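Peer 1: For reference, the sequence and a predicted model appear below.
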Amino acid sequence: MTSLWLSDRVEQPWAATDLDADPQRADIVVVGAGITGLMTAVLFARAGKDVLVLEARTVGACATGNTTGKVSLLQGSHLSKILSKHGRSVTRAYVDGNREGQSWLLNYCASQGVAVQREDAYTYAQSSDGVSSVRAELNACHAAGLPATWEDDADVPFPYQGGVRLAGQAQFDPMSLLDALVVELLGHGGRLVEHARVRRVSSHGKRLRVHVNNAAHEDVEFEAEQLVLATGIPILDRGGYFARVKPSRSYCFAFEVPGNITRPMMISTDSPTRSVRYAPVADGERLILGGAGHTVGREKSPSVALEELSAWARTHYPGANQTHFWSAQDYTPIDDLPYVGPILPGSESIYVATGFNKWGMTNGAAAALALSSRVLGGRMDWSSAFASWSPHEIFGLRTAMKSNLEVGFTLTRGWITPSTRLGRRNPNEDEGGVVSGPPWRLEARCRVDGAEHRVSPVCPHLGGIVNWNDADKAWECPLHGSRFAPDGTLLEGPATQDLTAERRQR
């Protein structure tokens, strides 16, 4: 299960730094080597800062390398949600930030020779039920100053009941961008360490101590003046961001398709979501189809929706042959605006960037511009729409209360249900995973590719009981979205530790 961008890339044009190499200090440590982390690091390095990037896995391994690669200011039905909660001025500020992020990215790609395809973007209705939400998005685009138009027809082979078109948007291979950013970072004297998971952060006078495990789980400690958490969701619980965003998982297929592939970038407002674009490859083009999204850890069988999504492609693109399948995780903020800035009010030592709501290509770039401006002393007039602490968030309190009641219910249910089953009932005989046993002796068992694994199902973040994702073949915590490999190895946070194997001794 590897994305088109990660599986088809040639050898990377850079070499990472060894974790144990001196000096074990930096002006700024950036955690996370996706678009937000690497672009932020480059902007700091350009200003002469000593920058160290720490990546728990590999460059682009999480959201950026598993995105659809759309660089668009038309973002499904997102603008109408912001407008309804926050009004015209905040919506304009949000769009201005995304526009500046998009402009920076496209200019950078042009200067670095990164291939970009300029295409129109559509938000469309698949049926009459979705028309009203698309009309609302058109109104929001106009309120935000975007020259969007209504199109009764889009010349596509699938159901289309009208949509909003925004001309001149962009798409690309995001890993080509990340490679270029790493090359520039290293050229400015910055450092990048892969397979270095940050476990915790402590204070030492005016400096921070960043505690890291290398690939061999050996502890290494770095000192820094400032820290940027560009990890999808902050891995530190300060500020309670795990309770201010909702984690969701979505999926993508790449298909080889005989004949023509739809040129515009399409995304539907009505369910089930359909996201469509094409991608150039060495031997032609691929159809990229996304959808089947769900709250992490709470879908009984994601593979069912994936089968339906794949069938949709074969119906509307006859002869479609699947070449790749992958998934990604993103976080929806309670007030529909990203959180970018100090992790706590008044703090200027630790910064966060999260809540991009599946539009990380432009939001991530905007976040990097906002963070570097704040630290280096610049000014971004639109940055108030991205503030990590803002009076705007009062509009999300009801959503937050509902979401965290759901979390509490899910936590209780996970512990008191004697046997929670997702996937095959008996993983000793078939592929799948199951959590079973009484509350004082719960055990997670799975069988993948003939190998059996037994681990504790207790998420080390806040004690949720993980569930099995039969599409990704991974354990997922339904509380705040931490994910683990079949053997319990941590894939992504907010947890910072693996699932334990202590239950094997019982």
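Peer 2: Alright, I've got the coordinates.
Peer 1: CA only for contacts and neighbour counts going forward, please
Peer 2: Fine.
Peer 1: if you count residues, which helix in the chain comes out on top?
Peer 2: The single longest helix within the chain, with elements called by DSSP state H, is helix 78-112.
Peer 1: now the helices: where do they sit in the protein?
Peer 2: Under DSSP H, the chain gives helices at 4-7, 35-46, 78-112, 131-143, 174-187, 302-316, 360-376, 397-416.
Peer 1: Okay, one more to line up with it:
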Amino acid sequence: MTSLWLAEAPPIPTDDFLPGAHYDEVIVGAGLTGLVSALLLARSGRRVAVLEARTVGAVSTGNTTAKLSLLQGTQLSKIRSTLYQSATQAYVDGATAGFDWLLRYCELRGVPVERRDAYTYAATPDGAAQVEREYEVARSTGLPVQRVNDVELPFPTFGAVLLPDQAQFDPLRVLAALAEDVRALGGVIHEGARVTRVAASSPTRVVTSLGDLAAERVILATGTPILDRGLYFAKLSAHRSYALSARVPEEQLPDGMFLGAETPTRSIRTHGDLLLTGGNGHAVGRHPSPQRAADELLDWTLRYWPGADVTHTWSAQDYSTPHHVAFVGFLPRGRGRIYLATGYEKWGMTGAVTSALTLHADLLGGRTDWQRTLHRRFTTPEAIGRGIGENAAVGWWYLKGYAHALSTPLPQTSPAEGEGVVGRRGVRPVGLSTVDATTCAVSAVCPHLGAALTWNDAERSWDCPAHGSRFSASGTRLEGPATRDLTPVN
């Protein structure tokens, strides 16, 4: 599954790794958060290095639907249900700052941007109340939203919220421009440099697969933190969702960006002459068949756009916080030398830039009112309740995973192509899979905190239902809080 953006990505030059080099800031992760942070710091005269375990944009940014909008489904009403009005206002003010910064940057650098109206629509009568709630909360923050009764989509709708003049673009074009500017200012970008450890010494020591680096400060911009300080893996919930692009007759292309209020969510936008749809999200590692979720999105798309010719299919991983506001700032027990940004809840195009602006202010000074408000560590009863519920679910998946693995003998024959099974070999859970005619046996225990893994039949990967780490069929780490590969089993 390769996204439209990654399949058509422009070349992005990077730099040779120099073991032992010393920088002012090392940024872990070359997505939108990492590269905007790097550019802001490099513009301030800082010596910056960006480390990427895979390739630039390979994970979250390269698999987004790339909608830049201040109307974000029902996000504002979710925030208001767990926090207070001042925090909701600060979220909108921060998102507006990120929105404006990114639009100005794209205009300056000649990155194509299509302005579109954004809609949050109700696909059922029950969803109309959610739409109305989002309208009221958005209006209370000063956003110029409008009620709309009729949305021009090929299926019935029951009202919508409209926010005019939002934006959509190709995120890899943005990353290519950012990377070029970072390097022009003396920054370096290293691909294939997986960070496995950061020592919060003075200077910090950053241990990577290519060698060690030193830095005054480190920013973790990796989707979810790869360090366990602060226990953010227990404060976040990981979700996968699906997307596709397809050719349809020009007259069938919708004129706007749309997101449904109900579950399963359905996202709709265009890219040139292509239709893009997305949705059918689920918790990582907890769906009995991720392929079925992807197939349901395809079936839904073909139902309303008959004859759509699919060009690309892909999926993305996003992280949500108990209060629906990103965690941004210093990492606890990092001695003021390690910072993080995580938990954009599928709205990374604004969230990434908002976080980068906040990190720049944290490191160099000049916080705004909205940054000071969002820096508070929110602990409302509603947010605490969500966190307790998520961790209870994690505990249940530990029990379920081991009960299944230890009660199921590992098959003696290889699985069919594209299939994977977890079973017991001796007293340990083992994952056995066949991908591209190659059968691999690996430990089915997540090296992060030991949960039993499940097979993802859509992406042919081993996924952790506890904290969202993912691994290839042969055991190579793909994403999540784990820093080590799976152990091969002979």
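Peer 2: Perfect, I can see it now. If you're wondering where the values come from, they're calculated on a predicted model, not measured in any experiment.
Peer 1: what TM-score do we get after superposing?
Peer 2: For this chain pair, the superposition-based TM-score is 0.96 by TM-score structural alignment, normalised by the length of the second structure; 487 aligned residues with a C-alpha RMSD of 1.7 Å.
Peer 1: What lines up with residue 262 of the second structure in the first structure?
Peer 2: Residue pairing (TM-score structural alignment): residue 262 of the second structure is matched to residue 270 of the first structure.
Peer 1: Can you verify my assumption that that match contacts residue 128?
Peer 2: No. Counting by C-alpha atoms under 8 Å, residue 128 is not a contact partner of residue 270 of the first structure; they are 9.3 Å apart.
Peer 1: quick one: which of those two has more around it?
Peer 2: The residue with more neighbours, out of residue 270 of the first structure and residue 128, is residue 270; 20 against 11, by other C-alpha atoms under 10 Å.
Peer 1: any idea how far residue 125 of the first structure is from that one?
Peer 2: Using C-alpha to C-alpha, to the nearest Å, one gets 6 Å for the distance from residue 270 of the first structure to residue 125 of the first structure.
Peer 1: just residue 340 of the first structure next, same as before
Peer 2: Distance from residue 340 of the first structure to residue 125 of the first structure, by C-alpha to C-alpha: 32 Å.
Peer 1: Looking at these two now, which is surrounded by more residues?
Peer 2: residue 340 (28 against 25).
Peer 1: and the more buried one, what pairs with it in the second structure?
Peer 2: That one, residue 340 of the first structure, aligns with residue 328 by TM-score structural alignment.
Peer 1: What residues does its match make contact with?
Peer 2: Residues in contact with residue 328 of the second structure (C-alpha atoms under 8 Å, 6 or more residues apart in numbering) are 339, 340, 341, 342, 355, 358, 359, 375.
Peer 1: Relative to residue 267 of the second structure, which of the residues you listed is nearest.
Peer 2: Using C-alpha to C-alpha, residue 342 comes nearest to residue 267 of the second structure of those, at 22.1 Å.
Peer 1: Leaving out the residues flanking it, which one is nearest to the equivalent of residue 95 of the second structure over in the first structure?
Peer 2: Here residue 95 of the second structure is matched to residue 98 in the first structure, going by TM-score structural alignment. The shortest distance from residue 98 of the first structure to any non-neighbouring residue, by C-alpha to C-alpha, 6 or more residues apart in numbering, is to residue 362 (5.1 Å).
Peer 1: Verify the contact between the one you found and residue 69 for me.
Peer 2: No. Using C-alpha under 8 Å, residue 362 of the first structure is not in contact with residue 69, being 10.1 Å away.
Peer 1: out of the two, which sits in the busier spot?
Peer 2: Shown here are residue 362 of the first structure and residue 69; by other C-alpha under 10 Å, residue 362 has more neighbours (27 against 21).
Peer 1: Could you report the separation of the equivalent of the more buried one over in the second structure from residue 336 of the second structure?
Peer 2: Aligned by TM-score structural alignment, residue 362 of the first structure pairs with residue 350 of the second structure. Separation of residue 350 of the second structure from residue 336 of the second structure (C-alpha to C-alpha) stands at 26 Å.
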